[in-house]
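In: model this:
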Amino acid sequence: MSFTVAIVGRPNVGKSTLFNRLVGKKLALVDDTPGVTRDRRPGDARLVDLKFRIVDTAGLEEAAPETLQGRMRAQTEAAIDEADLSLFVVDAKTGLTPVDQALAEMLRKKGKPVVLVANKSEARGSDGGFYDAFTLGLGEPTPISAEHGQGMLDLRDAIVAAIGEERAFPPKEDEAVTDVDVRAEAVEEDEDYEPEYDETKPLRVAIVGRPNAGKSTLINRFLGEDRLLTGPEAGITRDSISVEWDWKGRTIKMFDTAGMRRKAKVQEKLEKLSVADALRAIRFAETVVIVFDSTIPFEKQDLQIVDLVLREGRAAVLAFNKWDLIDDPQAVLAELREKTDRLLPQARGIRAVPVSGQTGRGLDKLMQAVIDTDRVWNRRISTAKLNRWLEAQQVQHPPPAVSGRRLKLKYMTQVKARPPGFMISCTRPEALPESYVRYLTNGLRNDFQLPGVPIRIHFKASENPFKPKKTRKIY
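Out: All right, here's what the predicted structure looks like:
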């Protein structure tokens, strides 16, 4: 993107609504409650022919630095410092407040270009608030309606005038002509073909867990900066915020999510929106790190979150956070490993790493576990190996006889990866007992080194070649 724009203003003036309008998606949570947005949320915006990077910020309020509102203000000021242009949004419907005057003074001191935006200008009686905006001394306000999409052309012209034509529309660089790799043609896949794991492909990782487990602190330690809002209060994070960074030359896109409480306790509309946003982040991610509080691990909600991630088919890694608060690490680690095997039988072999978001301990081991789990999650096994394995499994433990008739497993192949999914052609698949399915699943996990990822096996009845085919009657 050619330049970065920060949306700033006091709470509940429509900043997140404008952000969603510019990015063309409902990414930011929107509610009538003031102060919904707390963290900086970046996005790729498009306004007619103008493309730029947009950052949604928390509403600016006067507060002490140690308070939650004070930490939110620090995050917003950091976004203003990093941006090339600020969209200062005021509410034309309710008019100016002393907070608007103070924010205008702060933006003037920053010395960066500012576009004054009078939102909610479609409302009856908004003319007074629009004309009052001239008194801020930031130039002529641009009347818009972020909710209804009115005034977007005027906003585009105001941004171009503030940032400059050259910055708004940089000249396109001539694309270099590269040699065409003739080996990229389709490769005929035989029964022994197994594709290699791509070590350079960007990886999407979601961080989930109960409230106050230390998810945002963990990501800040990865980034080496206070990018996400943290504090002792539970439930600070509301939006699912994505950040990008490199780990050993590989691009990692990490999603911080809101804490997920038990469904019965989630009553408020805003918390329901936050949990729904976290669920979308899980479905979008490839690997999910479930953060446990080491001081109170394996509560019922922890197990339900792990089960949810596995049912969604994601690769899962456990992170036992706050390890710096443990007095006897060796004894606690042995206990946690025993509980992991006993309480999570559906994810046998799942990788679990003790970490500390405060001190940075174990972060490299955690990322290596994420990479290793993603490698298993993407694994493909050749058909030839699977059929030899299936034959050996039936010799060692034949399928049971149901109603006096022996079940036969004839053919096996892997139909998909991410997570590994297999299809077995057999007789009477509906009669195959669940115990034998578990036997096959555990055998796949042990013999082909598939620890900690969900394995799905589908059974299909083979067609009888001697059965007469139905003929279509012609009347």
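In: please make it C-alpha for all contacts and neighbour counts, starting now.
Out: Noted.
In: so for this structure, the centremost residue is which one?
Out: Closest to where the C-alpha atoms of the chain average out (CA atoms, centre = their mean) is A281, at 3.3 Å.
In: how far away is that one from A384?
Out: According to CA to CA, to the nearest Å, A281 and A384 sit 36 Å apart.
In: now do G349: how many residues are near it, please.
Out: G349 sits with 17 neighbouring residues when counted by other CA atoms under 10 Å.
In: can you tell me the SS state at it?
Out: coil (DSSP: H, G, I helix; E, B strand; the rest coil).
In: helices along the stretch 151-300 of the chain, start to end?
Out: Under the criterion DSSP state H, counting those that start in this stretch, helices of the stretch 151-300 of the chain are mapped to 152-163, 165-168, 215-223, 269-284, 300-311.
In: tell me which other helices or strands the fourth one touches.
Out: Put plainly, it is helix 269-284. Counting contacts by 3 or more CA pairs under 8 Å, 6 or more residues apart in numbering; DSSP states H and E, helix 269-284 packs against strand 203-209.
In: need the contact partners of the strand it packs on.
Out: Strand 203-209 is touched from outside by 215, 250-260, 278, 281-282, 284-292, 302, 305, with contacts defined as CA atoms under 8 Å, 6 or more residues apart in numbering.
In: at 7 Å what do you get?
Out: Strand 203-209 has contacts (CA atoms under 7 Å, 6 or more residues apart in numbering) with 215, 251-257, 259-260, 281-282, 285-292, 302.
In: which of those count as buried?
Out: 215, 252-257, 259-260, 281-282, 285-292, 302 (16 or more other CA atoms under 10 Å).
In: the residue nearest to Q394 when sequence neighbours are not counted: neighbouring residues, count only.
Out: Spatial nearest neighbour of Q394, excluding adjacent residues (CA to CA, 6 or more residues apart in numbering): L409 at 8.0 Å. Neighbourhood size, L409 [other CA under 10 Å]: 22.
In: need the strands for the stretch 251-400 of the chain, in chain order.
Out: 287-293, 315-321, 352-354 (DSSP state E, counting those that start in this stretch).
In: now show me the structure for the sequence below, then we'll compare the two:
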Amino acid sequence: MARRLPVVAIVGRPNVGKSTLFNRLVGKKLALVDDLPGVTRDRREGEANLLGLDFRLFDTAGFEDEDPQSLPGRMRVQTEAAVAEADVALFLIDARAGIVPLDAEIARWLRGSTTPVILVANKAEGRAGEAGILESLELGFGDPVQISAEHGEGVADLFEALLPHIDRGDDGDDDDDDADEDGPLKLAIVGRPNAGKSTLVNKILGEDRMITGPEAGITRDSIAIDLAWPHEGGARPLRLIDTAGLRKKAKVQDKLEKLSAADALHAVDFAEVVVLLLDATRGLEVQDLRIADRVLEEGRALVIAINKWDVAEDPSSLFQGIRKALDEGLAQVKGVPLIAVSAATGKGIDQMVDVAFETREAWSKRVSTGQLNRWFERAIEANPPPAPGGKRIKLRYVTQAKTRPPGFVLFGTRVDQLPESYRRYLVNGIRRELGFGAVPVRLTLRAPKNPYGK
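Out: Predicted coordinates:
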């Protein structure tokens, strides 16, 4: 069952920018925005995402202190209902206009509510809002979060203010990912021509579903086959995608081969886990690394299988050599799973598919913001960021913005000067200590905008 999303209500008098903020957080122009006050007459709602925090957002009508039977009065009733239902309310004021009597009236009413309130000063860019920001302290909600809803400034500070109220901790964060993991594992098998892809698929299926032969490029199209994969906990659904061989561009001559190579890359786009099949009789070639790099660039989880293991010469030395070459050639992801298989005899195929399921689990994993920042604090305490030119880089917090592949956003000051080596230190720590293994991990650096910066 999908978890209940926390609810955030935007409250404020007319024309302070509630609808503009709503549109920015929801990402769609669901609310009508106009310069005339009172344009939003009914409560609008939508699913919002702020740097990895998911919540339902209510955009309330402008608060009017009128007879409940009048239109402004009915708008006020809608606002009160939204605040009562919310986990936290964003009380929006216009920093440029300063505090007006209606702001003070709304503040008095909100102080009597049991819903936590975050004061947000909109239109705070430039110097025109300084006086209004100082005046807002008299409302009794502490320092306001300074933003510009129109220009997207102050997003990081708004995230930090919302975090204690709407992060759900470790409970229920993985529900959406579990739903994906219940579906069939979309497994694409790619590799150079004649690596044995179709023979491997036939062995997995236990029947000759595809024509196989020694000629390269016999599989012209990608073919998807659904099956139940036996497992000790019960059969697991698997969607197997066999693709045309990927060979060097210079050798892709005829139109049919060009279409086949494009189809193989298309199959990677729709896969969750990609098995790159190597030929043990030829070892690891530059083209294999290019294919692996392309799979990781596309954000797919990667497993590498060495086929024809039954006829390999000096298999132990071959395995170690390929392992070393992979770790050097795929520097962005260390420790990609490497499995020895034989499509002819079936050796290693069970292990290969089991590893693919485990890799998808890591690729789909989500950690709570609280758990992530506890790790983050330990990581920067053990190895503080450098201070280029004697000026300290301050890293504030990190959040997971997405899964499949896992993506993280790191906030701090002067992050544009953070060395690549330190970014790698953090990414490797995320993989090692938070259970992401050898899947592609994205780390984006963000600096909070200073409303007075310009």
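In: in the second structure, which residues correspond to stretch 155-166 of the first structure?
Out: Against the second structure, there is no aligned range for stretch 155-166 of the first structure (TM-score structural alignment).
In: can you give the distance of that stretch from its chain's centre?
Out: Relative to its parent chain, stretch 155-166 of the first structure has a centroid offset of 33 Å by CA atoms, centre = their mean, to the nearest Å.
In: and if you look at stretch 446-454 of the second structure?
Out: Centre-to-centre, stretch 446-454 of the second structure and its host chain are 24 Å apart (CA atoms, centre = their mean).
In: what lines up with I349 of the second structure in the first structure?
Out: That one, I349 of the second structure, aligns with L363 by TM-score structural alignment.
In: can you give me the distance of the counterpart of L326 of the second structure in the first structure to F292 of the first structure?
Out: Alignment note (TM-score structural alignment): L326 of the second structure maps to T340 of the first structure. T340 of the first structure sits 12 Å away from F292 of the first structure, going by CA to CA.
In: that's a strand at A45 of the first structure, yeah?
Out: Yes: assessed by three-state DSSP, A45 of the first structure belongs to a strand.
In: that one: neighbouring residues, count only.
Out: What A45 of the first structure shows, counting by other CA under 10 Å, is a neighbour count of 22.
In: with D324 of the first structure instead?
Out: 17.
In: repeat for G128 of the first structure
Out: When neighbours are counted by other CA under 10 Å, G128 of the first structure comes out with 13.
In: helix, strand, or coil at it?
Out: helix.
In: what's near enough to touch it?
Out: Per CA under 7 Å, 6+ apart, neighbours of G128 of the first structure: none.
In: so what does it match up with in the second structure?
Out: G128 of the first structure maps onto no residue in the second structure, with residues paired by TM-score structural alignment.
In: G128 of the first structure and D91 of the first structure: what is the separation?
Out: 11 Å.
In: what do you get for D192 of the first structure?
Out: Taking CA to CA, one finds D192 of the first structure at 65 Å from D91 of the first structure.
In: wait, what's in contact with the alignment partner in the second structure of I252 of the first structure?
Out: In the second structure, I252 of the first structure lines up with L238, judged by TM-score structural alignment. Listed by CA under 7 Å, 6+ apart, the contact partners of L238 of the second structure are 184-186, 226-229.
In: in a markdown table, list those residues along with distance to P384 of the second structure.
Out: Output for those, formatted as a markdown table (distance: CA to CA, whole Å):
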| residue | distance to P384 of the second structure |
| --- | --- |
| P184 | 42 |
| L185 | 40 |
| K186 | 40 |
| D226 | 49 |
| L227 | 49 |
| A228 | 49 |
| W229 | 46 |
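In: closest one of these to L205 of the second structure?
Out: Closest approach between these and L205 of the second structure, by CA to CA: L227, at 7.9 Å.
In: does that closest one really touch R239, like I thought?
Out: Yes: counting by CA atoms under 7 Å, L227 of the second structure touches R239, with 6.4 Å between them.
In: write a ChimeraX command that selects only the buried members of the contacts of L238 of the second structure.
Out: Entered in ChimeraX, the line below selects the buried ones among the contacts of L238 of the second structure, by 16+ other CA under 10 Å:
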select :184,185,186,229
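In: and of the contacts of L238 of the second structure, the nearest to E85 of the second structure?
Out: Distances from E85 of the second structure to these, taken as CA to CA, are shortest for P184 (37.7 Å).
In: which position in the first structure aligns with the closest one?
Out: Correspondence of P184 of the second structure to the first structure, assessed by TM-score structural alignment: P202.
In: cool, H266 of the second structure as well?
Out: Under the alignment (TM-score structural alignment), H266 of the second structure pairs with R280 in the first structure.
In: what number of residues lie near that match?
Out: Neighbourhood size, R280 of the first structure [other CA under 10 Å]: 13.
In: any idea how far it is from S16 of the first structure?
Out: 18 Å.
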